[in-house]
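okay, here's the prediction I keep looking at, along with the sequence it came from:
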Amino acid sequence: MDHVDATAPADEEPHARVEGDQRPDDEVSWDDGLIARRVTEGGPPREAPARGTTSGPPAPLAYDGPLRSRLDALRELVGLSRARLDNQTLAEAARVLDEAGARRKLSGQHTVVAIAGATGSGKSQLFNTLAGVPISETGVRRPTTAAPIACSWSDGAATLIDRLGIPGRLRRRPLQSAEAEAQLRGLVLIDLPDHDSAAVQHREHVDRVLKLVDAVIWVVDPEKYADAALHERYLRPMAGHAEVMIVVLNQTDRLPAEATEQILDDLRRLLDEDGIALGEYDEPGATVLALSALTGDGVGDLRETLGKIVAERGAAARRVSADVDAAAVGLRPVYAAGQGVGLSEEAREEFSGRLADAVGATAAGEAAERAWLRSANRACGTPWLRLWRWYQDRGGPQTGSLPVRRQTDAEATARQRVEQAVRTVSDQAAAELPTPWAQAVREAAVRGSQGLSESLDELAEQAGLPPGRPPRPGWWPVAVLVQAAMTLLQIVGGAWLVGQIAGVLSPNLGVPVLLMLCGIVGGPLVEWGCRLAARGPARRYGQEAERRLREAAASCGRARVLDPVAAELLRYREVREQYGRIAGVGVGR
């Protein structure tokens, strides 16, 4: 059959017919830039340019509550993930959102169905048979169909066809009986180029339009129904779209009845291997039919199936839902994680403990305890011992090269401990996360750790020992007075003995010797008793100093590292919850 030119003489323009008007079939015209094909006796098919629209714009498509909720969740997921995942990972999800939004604004009264098939499968002939008039070119030359052609059974589909990028010269209207027209009212049928065409542009047309239509009719023939290119490139990737697919075995007129059934069974087996659910026994899935577009055998079944799809007006929403399912499957590797996502309390305490060790909290507590004991010894010790210690402290070296070098080494070791603590806690937080989110958690921890060692040093100085002497308990003044009394007894006893030796005082060794012995023995006893009594307060003072330093280190680590890591984990949980709404499954915590 020869291809019909897309232009027609003006004097051949048919008379207008308003939709629903009972005028003869030879008085028709259509809106939306569609061109009515008509067959006249004794001449080739002609085209008539469109007239103005006869009705208002059709109502836009409406999604039900669950689908709207899934689209909202997908939109939220993409928004929360843009700063964490690359654009390529989110490209398909973003495309689904864009296409779903664009389709929702267009007619909900129309269903766009594409006819796709391989070279020689007879899809253009089936297209013409459904339209009731030769529209798409058929013939031996391959490829025959070079660009998508649209045929609409009712008005108001212009914006839908515009979305497919089909120009006005490739838009048609069927010419058929009123009964057939009423059965398919609202159908927009698209004849696609061959998906296995040698021309790259043809295959690009197929791939582009297949992403935009509401349903697809796959036309296969007895020779190429098992073609690997069809199954691997199209059917298998679109397995989730089974509910908006019709698989048609064409050219059954070339086969005996038993061969047709055998091929249909084998075709169903291949579709099952592709993961495509078959809509048998009223179950949701793809419809499989056998027909002959040449003889018309079985075309009525296909027309009836299309009529049901168009009448229920749910194919567009099912297509969008299947696209959301496919996007969820593609995103699963970056949102599927174990149930133990997050930092345990044990991990947080371990991190705080590592920082406290790095800042020397234990050593600071021990130093504070020793300082308290030294202060007690100074206050309660014998004057002679304090004088000896003062002399030693005064004569000893204040600093030197060795202590400075040890301080530098200690700072380097502390910095290494801080870095190790940050690496450990970030690895624990990212252990169950997918790679992109694990990387985001580690980067947040690294950013927070910058300058952490210096901040800990400043906190150690602020939270360390307070200036001046440690606080004294209430019994210290009594101990000081007792120690002073013991010293006074030694002095009085000694002076008494000296006076007796000098002859100033009368000889009496018992009393001065007793006084001196009391002072000599009592002073160390008082010092020893005070040292025993000071252990408890000194220990508590050291523990308090260690606690302050640990809390300061933990607060600094929490603000700089744990809080940013927790924010990333919270963001992931939020996105994961959205993914659960999209995929229709619970993802846990």
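Sure thing, it's come through. Residues are numbered from 1 along each chain as shown.

all contacts plus neighbour counts: C-alpha atoms, from now on.
OK.

on the C-terminal side of the longest helix along the chain, identify the next helix or strand.
Scanning the chain for the helix with the most residues, using DSSP state H, yields helix 510-557. Sequence-wise, the next helix or strand downstream of helix 510-557 (DSSP states H and E) is helix 563-583.

what's in contact with that next one?
Helix 563-583 is contacted by residues 69-71, 73-74, 76-77, 80-81, 324-325, 328-329, 335, 341-343, 426, 429, 437, 440-442, 444-445, 448, 586-587, 589 when judged by Cα atoms under 8 Å, 6 or more residues apart in numbering.

just the buried ones from those?
Buried by 16 or more other Cα atoms under 10 Å: 70-71, 73-74, 77, 80-81, 324-325, 328, 335, 341-343, 426, 429, 437, 440-442, 444-445, 448, 587, out of these.

take the contacts of helix 563-583 and keep only those in strands.
Secondary-structure check on the contacts of helix 563-583 using DSSP state E: no residue lies within strands.

show me these that map onto helices.
The helices, defined by DSSP H, take in 69-71, 73-74, 76-77, 80-81, 324-325, 328-329, 335, 426, 429, 437, 440-442, 444-445, 448 from the contacts of helix 563-583.

neighbours around the residue lying closest to Arg548 once chain neighbours are set aside, how many?
Using Cα to Cα, 6 or more residues apart in numbering and skipping residues adjacent in sequence, the residue nearest Arg548 is Ala463, 6.1 Å away. Ala463 has 19 neighbouring residues, counting by other Cα atoms under 10 Å.

swap in the one 10 residues further on?
Taking other Cα under 10 Å as the criterion, the count of residues near Pro473 is 10.

what residues are up against it?
For Pro473, no contacting residues are found, by Cα under 8 Å, 6+ apart.

ditto for Ala552
Residues near Ala552 by Cα under 8 Å, 6+ apart: 456, 459-460, 463.

mind redoing it with 10 Å?
Listed by Cα atoms under 10 Å, 6 or more residues apart in numbering, the contact set of Ala552 reads 352, 355-356, 359, 361, 456, 459-460, 462-464, 546, 558.

over to Val334?
Going by Cα under 10 Å, 6+ apart, Val334 touches 85, 89, 433-438, 576.

what about versus this one:
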Amino acid sequence: MTAVAADVHADGLIWDDGLIARRARPDGGPSVPAAASPWEDAEHARNRARPAADGRWEGGWEDWAEAGARTRAAGDEEPLRERLRALRELVGLSRTRLDGEVLAEAGRVLEEAAARRRLSRTYTAVAVAGATGSGKSTLFNTLAGVQLSETGVRRPTTSVPVGCVWEAEWDSGADGLLERLGVPPRARRRVQPRDPALKGLVLVDLPDHDSAAPGHREQVDRLLKLVDAVVWVTDPEKYADAVLHERYLRPLAGHAEVTFVVLNQVDRLPSDTVEVVMDDLRRLLDEDGMALGEHGEPGATVLALSALTGEGVDELRRSLGALASRRRAAELRMSADVDGAVARLRPVYMVDTPHGPAGLTERAREDFEDRLAAAVGASAAGQTAERLWLRHAEQACGTPWARLLRWYEARRGCGEKAGAPAKAGEESAEAPTVARPVLAQAVRTLADEASAGLPRPWAKSVRDAAWRGAEGLPEALEEAVAGLGDEGGEGAAGDGARDAGREARMPRPRWWTAAACAQWLMLVVQLLGLYLLVDLFAGGPGRGGVWLPVGLLAGGALGGPLLAWCCRIAARGPARAYGMAREHRLRRLATGWGQAWVLEPVAAELLRYREVREQYVIAAGGTARA
């Protein structure tokens, strides 16, 4: 570079010979290294900033411009880094829920992105691909300016990939990139760039993608997944080849920003037909879904050239130089790879429904709790407890004669039951207290409602979580209900002996005792009236006449049943409250076990889906929604 006169600018920059730059303090103090500039990034500071013997910092305007470009590129990579992190989280959260084949492509994209990010971003790897006889290797040699790749009539000419490196003096990381691409050392060439914009360009000549030689197509397919950009070379005879469009251009339509499509050998066409063929080529690319970079829009670059005569090659060289100087081809390629992987994962994470997945709604929870309560017989247990309370109240507040009659019937019933022979096949064990069909229906309904609107794999995961939790739920509920009955003297169902035990442990209000005393008093009045009446008929003194004994006898006989009827009316409210309390206890018990065994696993699975959905939105380039 030609030296220029020193020029002191207002911002304090002193330019010596165009290669040495420093920032001088206005007060004449020690100079501050150029690496302290905000344009200088860490990588450039490590590789380039070296203090000279006089304390000045070596580096030129081109280095500063490179550092600024790389710093801006690093800022542009922040969204990509976040998307890759989200995709990694997405794969990790989904690994046990989805089939490995579904996540295989996303895993490959993550591995390739990690491998590419470990290599130098100073270099941009561009593959030159094409069909047999398209002039691919000739164009490669023309761009390189030297004969590097074999050309000739024999087909296929290129059997191994050939790499050409336009070296960047501050970075020697091209070898790692070529090793990743599998370019053998004997097929690597380095050239000094005549155009500074080509610094950092790594051009790779690929074997023919339609070659009949074994292994060539596999090499092309492998390398196309690793390079940062592709130059597709076609000719007037094969530009509409179905293999090119269906196997390569259409699947890679999302990589339009790092794709060049050149129509080679235009020297073989009449000048008035070149634009006709180019328009037809653009039409085919549009049908492939590939955006075209025209009118300043991002997309594929489509050019017409002749590698033999050099027509249009300079325009391609300038386009490649612009791509290499921006240092963004690797990021654009990785972004396109992430876009493709995310787009193919969309059916397993997103469903285009108007309202989205419903999840565990309040109505679904309440319906599940109601069904669980029905399965353990909460309502029936409450009604049974209410009837037992009323019967206990009737026994406590009833007439002594009624008590005597019930005692006699109970003795006779016990005797008949003890003397009756057991029926054949009669089971001595109690029937289960949990209605299993009702419980299964509750779990099935909950699973269906919770998984409504979810993608098929996650809907299956939610249903599986519900049924796994429901496997041991009936036994757990039966044991819990039995424990509740033993503790409180109550159960959902039982025989007469258990009812008697419950009555013995049932709470006894004080007014029952008062009513029982009143009933005994009524019995005493009846007996006194009967005694007086008998004494009167037997010729006793009969003081007060016949009306006193008849009144005492009638009053005692009518007062007892009347008092029992009033007590029965008064006991309905407490009996209802007692039955409802029993029902609520069973409902709470069933709800607690159902929540621990079914609701919580389902909620955890829905939370996992919500997390992966948010990560999917980030990986897709959007903003995570709650």
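Nice, I can see it. This structure is a prediction, so every number in the text was calculated from the model and none was measured.

what's the TM-score here?
Comparison of the two superposed chains (TM-score structural alignment, normalised by the length of structure 1) gives a TM-score of 0.86, and 533 aligned residues with a Cα RMSD of 2.5 Å.

the stretch 101-250 of structure 2: strands as residue ranges?
Counting by DSSP state E, counting those that start in this stretch, the stretch 101-250 of structure 2 has strands at residues 124-130, 162-166, 188-191, 201-205, 229-234.

tell me the counterpart residues of the first one in structure 1, please.
What it means is strand 124-130 of structure 2. With TM-score structural alignment applied, strand 124-130 of structure 2 matches the range 111-117 in structure 1.

mean per-residue distance, the matching stretch versus structure 2.
The superposed stretch 111-117 of structure 1 is, by mean Cα distance after the TM-score superposition for structure 1, a mean 0.6 Å from where its aligned residues fall in structure 2.

next one: that stretch to chain centre, how far?
Centroid displacement of stretch 111-117 of structure 1 relative to its chain, using Cα atoms, centre = their mean, to the nearest Å, is 34 Å.

what's in contact with stretch 317-324 of structure 2?
By Cα under 10 Å, 6+ apart, the residues outside stretch 317-324 of structure 2 that reach it are 121-126, 142-144, 195-203, 229, 231, 257-258, 260, 301, 313-316, 325, 329-330.

could you do stretch 252-271 of structure 1 as well?
Residues contacting stretch 252-271 of structure 1 (Cα under 10 Å, 6+ apart): 220-223, 225-226, 231, 235-236, 239, 242, 247-251, 272-278, 286-298.

just the buried residues of the residues you listed.
220-222, 225-226, 231, 235-236, 239, 242, 247-251, 274-278, 286-293, 298.

what about the residues you listed, which are in strands?
220, 247-249, 287-290.

looking at those, which one is closest to Pro470 of structure 1?
Using Cα to Cα, Thr287 is the member of these that lies nearest Pro470 of structure 1, at 88.3 Å.

coming back round to it: check contacts around the residue nearest to Arg548 of structure 1.
Applying Cα under 10 Å, 6+ apart, the residues near Ala463 of structure 1 are 364, 457, 545-553.

just the helices in the stretch 1-150 of structure 1 please.
Ranges of helices within the stretch 1-150 of structure 1 are 65-81, 87-104, 123-131, based on DSSP state H, counting those that start in this stretch.

distance to Gly396 of structure 1 added to the ones you listed, as CSV?
Output for those, formatted as CSV (distance: least, Cα to Cα, whole Å):
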stretch, distance to Gly396 of structure 1
helix 65-81, 64
helix 87-104, 68
helix 123-131, 104
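
between these, which one is closest to Gln483 of structure 1.
Here helix 65-81 is closest among those (Cα to Cα), at 72.8 Å.

so the closest one matches what in structure 2?
Mapped onto structure 2 using TM-score structural alignment, helix 65-81 of structure 1 spans residues 78-94.

just give me the mean distance for the matching stretch relative to structure 1.
Stretch 78-94 of structure 2 sits 0.8 Å off on average (mean Cα distance after the TM-score superposition for structure 1).

and the contacts of that stretch?
74, 77, 95, 97-98, 100, 102-104, 106-107, 109-111, 113-114, 331-332, 334-335, 338-339, 341-342, 349, 458, 608-609, 611-622.

let me see the contact set for Asp195 of structure 2.
166, 317-318, 321.

tell me which of those is nearest to Gly296 of structure 2?
For the contacts of Asp195 of structure 2, the residue nearest Gly296 of structure 2 by Cα to Cα is Arg318; the value is 15.8 Å.

what does that closest one correspond to in structure 1?
Per TM-score structural alignment, Arg318 of structure 2 is aligned with Glu304.

buried ones in whichever helix or strand that match is part of?
For Glu304 of structure 1, the host element (DSSP H and E) is helix 299-312. By neighbour count on 16+ other Cα under 10 Å, the buried set for helix 299-312 of structure 1 is 299, 302, 305-307, 309-311.

what range does stretch 144-151 of structure 1 cover in structure 2?
Going by TM-score structural alignment: stretch 144-151 of structure 1 matches residues 157-164.

now do the end-to-end distance for that stretch.
End-to-end distance for stretch 157-164 of structure 2, by Cα to Cα, to the nearest Å: 17 Å.

need the counterpart of Ala144 of structure 2 in structure 1.
Ala144 of structure 2 maps onto Ala131 in structure 1, with residues paired by TM-score structural alignment.

grab the nearest non-local neighbour of that match.
Pro174 (4.7 Å).

wait, doesn't the one you found sit right on Pro134?
Yes - the criterion here is Cα atoms under 10 Å, and Pro174 of structure 1 meets it with Pro134 at 9.1 Å.

quick revisit: and the gap between the match of Ala144 of structure 2 and Arg172 of structure 1?
Counting by Cα to Cα, the gap from Ala131 of structure 1 to Arg172 of structure 1 is 9 Å.

so which of the two has more stuff around it?
More neighbours surround Arg172 than the other of Ala131 of structure 1 and Arg172, with 27 against 24 (other Cα under 10 Å).
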